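In: A predicted structure for the sequence below; I have some questions about it.
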Amino acid sequence: MPVQFLLNLLIAVLWVFLKDADTFEFPDFVTGFLIGIVIIFFMHRFFGTPFYLIRAFAMVRLLWIFNYELWTSSLLIMKQILLPNTSFEPGVFTYETKLKTDWEITALALLLMLTPGSVVLRISPSGNEFLIHAMDVKETKPLVLKSIQVYESIILEVTRP
């Protein structure tokens, strides 16, 4: 992926130099970059790796989904805190993940810790089981489990070709 991106930048710079302009102009660079994307798309199978923009779009999608989950869970937590009639049932549950590498497991744990209402208390030594604390087990656990499954699929898209 980094090789493809650097090659794309090189194509864009070459495009700017090959233009008849005396100065560097940003629109020429953008045009060269877009031409580089097309060239690399048609040649990416020769690199032996997937096209680099697929992984870049997966990263943007992960960021977008995380922000959506953060907002929805924040609203739920605010509702639980601000409504006086709400009774909390905090609890702990386990979740077995299908992620394997240390980076994937760490990313999932951090995404869960940043989501309000859930905290990862412990990761098993084998790395495949999370011990998660939920602020309200009855109401929060289904949302946390749904979020975990969404995060897992997106993390797999980012990390594995």
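Out: That came in fine, so what should we check first?

In: rest of the way, CA atoms for contacts and neighbours
Out: OK.

In: biggest helix in the protein, by residue count?
Out: Looking across the chain with DSSP state H, the single longest helix is helix 52-82.

In: try this one next to it:
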Amino acid sequence: MNNPTDGAAPAAKSRLHRLLPHPILTAALTVIWLLLANSVSAGQFLLGLLFGWAIPRFTLRFWPERVQARRPLVLLRFIGVVLYDILVANLAVAWLILRGPQRLRPGFVELPLDLTSDLAISLLANTISLTPGTVSARLSPDRRTLLIHALDLTDSAALIAAIKSRYEAPLKQVFESC
């Protein structure tokens, strides 16, 4: 027997999606605003919430696909790993600079990608560029290889293995169906 309210649920969900298209992004932007403002006052929280709501709401038509984090706990762990790696890489780059530029071994390495989603590839490339000592240089036209420049490249296989296990694998779990 059909429930007369079955059609109401998708309509309500559609209205909610138009009102709050990216709830996780809204929360993240609110937190970022509070960090930038260096205050957790009620006014700053409300302003951060307003920005967190308005930015995704008014840029909705520019998003090619609906972002869906399939495993939010893996995403939180990924963020922790990235923050830790940024801290460690900052110290490593500072040490490299103190040792002198003559000891640097800069180089390029091609990272074969298992990711297919534009969002996941973009997050991977940006994560690599955010980590001091590495920069994403070019994505191949077929989106299967990412060229990375490393400030001090001692072992390209180890760099590829680290990026694939620490960054690419969690992004694949979160943003792509495995």
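Out: Structure's in. What do you need? Predicted, not measured: the structure shown is a model, and the values here were computed from it.

In: circling back: against structure 2, where does the helix or strand that the longest helix of structure 1 is followed by fall?
Out: Sequence order places strand 91-96 as the next helix or strand after helix 52-82 of structure 1, per DSSP states H and E. Under TM-score structural alignment, the match for strand 91-96 of structure 1 in structure 2 covers residues 107-112.

In: can you check stretch 68-77 of structure 1 too?
Out: Per the alignment by TM-score structural alignment, stretch 68-77 of structure 1 matches residues 84-93 in structure 2.

In: The matching stretch against structure 1, how far on average?
Out: Mean deviation of stretch 84-93 of structure 2 relative to structure 1 after superposition (mean Cα distance after the TM-score superposition for structure 1): 1.1 Å.

In: So for that stretch, what gets flagged as buried?
Out: By neighbour count with 16 or more other Cα atoms under 10 Å, stretch 84-93 of structure 2 contains the buried residues 85, 86, 89.

In: Excluding residues flanking it in the chain, which one is nearest the second one?
Out: The shortest distance from residue 86 of structure 2 to any residue other than its chain neighbours is 4.9 Å, reached at residue 131 (Cα to Cα, 6 or more residues apart in numbering).

In: how about that neighbour, what's its match in structure 1?
Out: Applying TM-score structural alignment, one finds that residue 131 of structure 2 aligns to residue 115 in structure 1.

In: on that earlier part again, the longest helix of structure 1: how far from the chain's middle?
Out: 9 Å (Cα atoms, centre = their mean, to the nearest Å).
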